[in-house]
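K.L.:
sequence first, then the predicted structure:
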Amino acid sequence: MRSTTSLLASAIALSGAVLAASAEAATCRDPRGFDAFLADMKKEATAQGVSPAAAAALDGLTYDPKVISLDQGQHVFKQTFEQFSGRMINASRMKQGALKLKQYASPLSRIEETYGAPGAVIVAIWGLETDFGAVNGDFSTLRSLATLAFDCRRTDKFQAELIDALRLVERGDLPPEAMRGAWAGELGQAQFMPSSYVKYAVDFTGDGKRDLLRNPLDVMASIANYLKAHGWKPGEGWEPDQPNFAAIKEWNAADVYARTIAAFATKLAATQAQ
């Protein structure tokens, strides 16, 4: 079962975009209501180059109070590393992870040659995020992002993510109805925020699509591309006292989660040596 533990931290770590200030900037908790806020978001999106047709994906969205409740109710990162990793690196994930390393040995080798990140780390992240694509989430991405953007706590961040989600629609990566994932706006088997999808998603199979919802090779290559972009050093270690732990922390800033990725990857790497 996929944990919701990484959702907020991934959202914070994976998105560096900041909404540009403009005369059309939408006002959080607009006293005119959610529909008026969305209308201003459409204006802001088109001012930033999104076509009116793509911006129309915001039409008809409704506020989702469940998303705000989930956002306000996170406590899992208060667990110790031993508690958290003990639950996350379970026997089922270990078995599935070892199988994935064997199943995708050839493409993972090519991915490492291209991006530098080894298969054990890529598969560890894939497994911890969505149980290797088994549980990606079923929240409407656009609705979740619009709800979080309407809330005033991190409105600039989520307004920017909402516009990047519209850019994914604009360039044909995903139709609006396919954009379903975690409650904080993460998409696909790697749980990329839209800003990271825009920047780091890879069409590894060469079919003209960067499909992080259904294509495992695109998913794994995109994880590797993200790590490369955040300073991954080929051939170096990834444990907390080693050079590549910093890149893992860029994936998820929560120390217990980053250490769990590293520990899971080390255990998976050991299975390859057997």
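P.N.:
That came through fine.
K.L.:
make it CA atoms for all contacts and neighbour counts henceforth
P.N.:
OK.
K.L.:
gap between the longest helix belonging to the chain and the chain center?
P.N.:
When the chain is parsed with DSSP state H, its longest helix is helix 255-272. When C-alpha coordinates are averaged (Cα atoms, centre = their mean, to the nearest Å), helix 255-272 and its chain have centres 19 Å apart.
K.L.:
tell me which residues are up against that helix.
P.N.:
6, 77, 79-81, 84-85, 88-89, 94, 97-98, 101, 120-125, 128, 238-240, 245, 248-249, 251-252 (Cα atoms under 8 Å, 6 or more residues apart in numbering).
K.L.:
residues of it that come out buried?
P.N.:
Neighbour-count burial for helix 255-272, with 16 or more other Cα atoms under 10 Å as criterion, is recorded at 256-269, 271.
K.L.:
same question for stretch 178-193.
P.N.:
179-193.
K.L.:
buried residues in stretch 198-211, which are they?
P.N.:
Within stretch 198-211, the residues scored as buried using 16+ other Cα under 10 Å are 198, 200-204, 209-211.
K.L.:
quick one: secondary structure of the closest residue to Val219 other than its chain neighbours?
P.N.:
With sequence-adjacent residues excluded and distances taken as Cα to Cα, 6 or more residues apart in numbering, Val219 is closest to Leu212, at 5.0 Å. In three-state terms, and counting by DSSP: H, G, I helix; E, B strand; the rest coil, Leu212 is coil.
K.L.:
next up, a second structure to put side by side with the first:
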Amino acid sequence: MRKTNYRFVVSLLLGMVVSFAAAQSTETDDADFRQWRQALIDEARERGISDTIIEQALVNVTPIPQVVSNDRNQAEFVETLAQYLEKRVTDWRIQTGRTRLAQHRPLLEEIAREYGVPARFIVAIWGIETNYGNFTGGTDVIRALVTLAYDPRRADYFRRELFSALDILQEGHIDHANMKGSWAGAMGQSQFMPSSFLNHAVDYDGDGRRDIWTTEADVFASIANYLRDAGWQPGQRWGRQVTLPQDYQQRADQWSQGEVSYSCSVLRRHTIQQPVDQWQMIGVRQHDGADLPQSDIPGSIVLPDGDAGPAFLTYPNFRAILRYNCANNYALAVATLADSF
């Protein structure tokens, strides 16, 4: 009789135990999610979302595991500025942006006059966000937001966004089948989160729908309206690259911003705001060594890569761009692209 290979048997049994435990864990996770989903459906019904939309969007919805992974590894926060710009402010994006500016000039200039936001910044955000409308994302927005609302890291924020998305469906601006966007739930050619859509999207062509998916007039006006609502100052720059005085680090501790009330948390890594003339007095200069222009515009120093990287003196319009996406690298990419047109 062949001797029993006890090591093999033990290994097999252990594997069966692990597989069984994993299956039990998955079943438990599934049960927890189903319970959470039912509570979500009940709340949606209480908020007046129709049974038709609930049936289409929520009844059989399941999480997307990759979405949680993406949320933990956003490029704006893990790449250096040079790496970020190399991928996003490309020759193709610059040349295409110039072409789009010329192609839509009458419409863009009309919107720029109405909202006080230069056409080149509207086009730059359009380019950075979706390659000028060529890539708006193919993820089911409701499913992405369900995933992030169920994940505990930022559950409250994404639950609010989810209900905003359901309100958009309820108002008839888009149907569920076509409500596609990014893994984080940003939608259309302007990549608005649902709450941003409700607060800032514009029906510029007057057809009764705020169509940021296919109507360029609505896309451009919505971007401009967002920046205006975020505090864009007509006629001002976004900022400039600068050199810092040798004793900058010794002074920096007293310039910590700490604006906890401001919605963009990266401002905690900006210095205090003080007039450009004051920065000139303490030794800040333009990148080529020239004096800063005489101005009382408030500015703050931004060091996207820390003390050893480039320095920028940024103005209120930079903060308006940050409201669009709360990352210094993003705002610098938009500004750099706009300046290249």
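P.N.:
Cool, the structure landed. This is a predicted model, so every value here is computed, not measured.
K.L.:
mind listing what the residue nearest to Val219 of structure 1 touches?
P.N.:
Contacts of Leu212 of structure 1 (Cα under 8 Å, 6+ apart): 187-190, 201, 218-219.
K.L.:
how deep is the nearest residue to Thr62 of structure 2 once chain neighbours are set aside tucked in, by neighbour count?
P.N.:
In this structure, Thr62 of structure 2 finds its nearest non-sequential neighbour in Arg143, 6.8 Å apart by Cα to Cα, 6+ apart. Counted with other Cα atoms under 10 Å, the neighbours of Arg143 of structure 2 add up to 23.
K.L.:
Arg143 of structure 2 belongs to a strand?
P.N.:
No. Using three-state DSSP, the secondary structure at Arg143 of structure 2 is helix, not a strand.
K.L.:
and the two most separated of the buried residues of stretch 198-211 of structure 1?
P.N.:
For the buried residues of stretch 198-211 of structure 1, the maximum inter-member distance is 14.9 Å, found between Val198 and Phe204 (Cα to Cα).
K.L.:
that older thread, closest to Val135 of structure 1 among the buried residues of stretch 178-193 of structure 1?
P.N.:
Gln189 (7.9 Å).
K.L.:
those helices in structure 1, which residues are they?
P.N.:
All helices of structure 1, identified by DSSP H, fall at 7-14, 34-47, 52-55, 65-72, 81-88, 91-103, 105-115, 119-130, 141-150, 155-170, 194-200, 216-229, 245-251, 255-272.
K.L.:
whereabouts in structure 2 does the first one align?
P.N.:
Yep, that's helix 7-14 of structure 1 we're talking about. When structure 2 is aligned by TM-score structural alignment, helix 7-14 of structure 1 has no counterpart there.
K.L.:
same question for the fifth one.
P.N.:
Equivalent residues of helix 81-88 of structure 1 are located at 81-88 in structure 2, counting by TM-score structural alignment.
K.L.:
how much does the matching stretch stray from structure 1?
P.N.:
Compared with structure 1 after the fit, stretch 81-88 of structure 2 shows a mean deviation of 1.9 Å (mean Cα distance after the TM-score superposition for structure 1).
K.L.:
got the buried residues for that stretch?
P.N.:
81, 84-85, 88.
K.L.:
now those residues as JSON lines including distance to Asp32 of structure 2?
P.N.:
JSON lines is the format used below for those (distance: Cα to Cα, whole Å):
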{"residue": "Leu81", "distance to Asp32 of structure 2": "41"}
{"residue": "Tyr84", "distance to Asp32 of structure 2": "39"}
{"residue": "Leu85", "distance to Asp32 of structure 2": "42"}
{"residue": "Arg88", "distance to Asp32 of structure 2": "40"}
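K.L.:
wait, which of these is closest to Phe33 of structure 2?
P.N.:
Closest to Phe33 of structure 2 out of the buried residues of stretch 81-88 of structure 2 is Tyr84 (36.2 Å), distances taken as Cα to Cα.
K.L.:
once you drop chain neighbours, what's closest to the closest one?
P.N.:
Excluding the flanking residues, the one nearest Tyr84 of structure 2 by Cα to Cα, 6+ apart is Asn329, at 6.8 Å.
K.L.:
and the equivalent of that neighbour over in structure 1, how far from Gln242 of structure 1?
P.N.:
Matched by TM-score structural alignment, Asn329 of structure 2 corresponds to Val256 in structure 1. The gap separating Val256 of structure 1 from Gln242 of structure 1 is 16 Å, by Cα to Cα, to the nearest Å.
K.L.:
again with Ser85 of structure 1
P.N.:
Distance from Ser85 of structure 1 to Gln242 of structure 1, counting by Cα to Cα: 19 Å.
K.L.:
now swap in Ala269 of structure 1 and tell me
P.N.:
When distance is defined by Cα to Cα, Ala269 of structure 1 is 16 Å away from Gln242 of structure 1.
K.L.:
need the contact list for the residue nearest to Thr62 of structure 2.
P.N.:
By Cα under 8 Å, 6+ apart, the neighbours of Arg143 of structure 2 are 57, 61-64.
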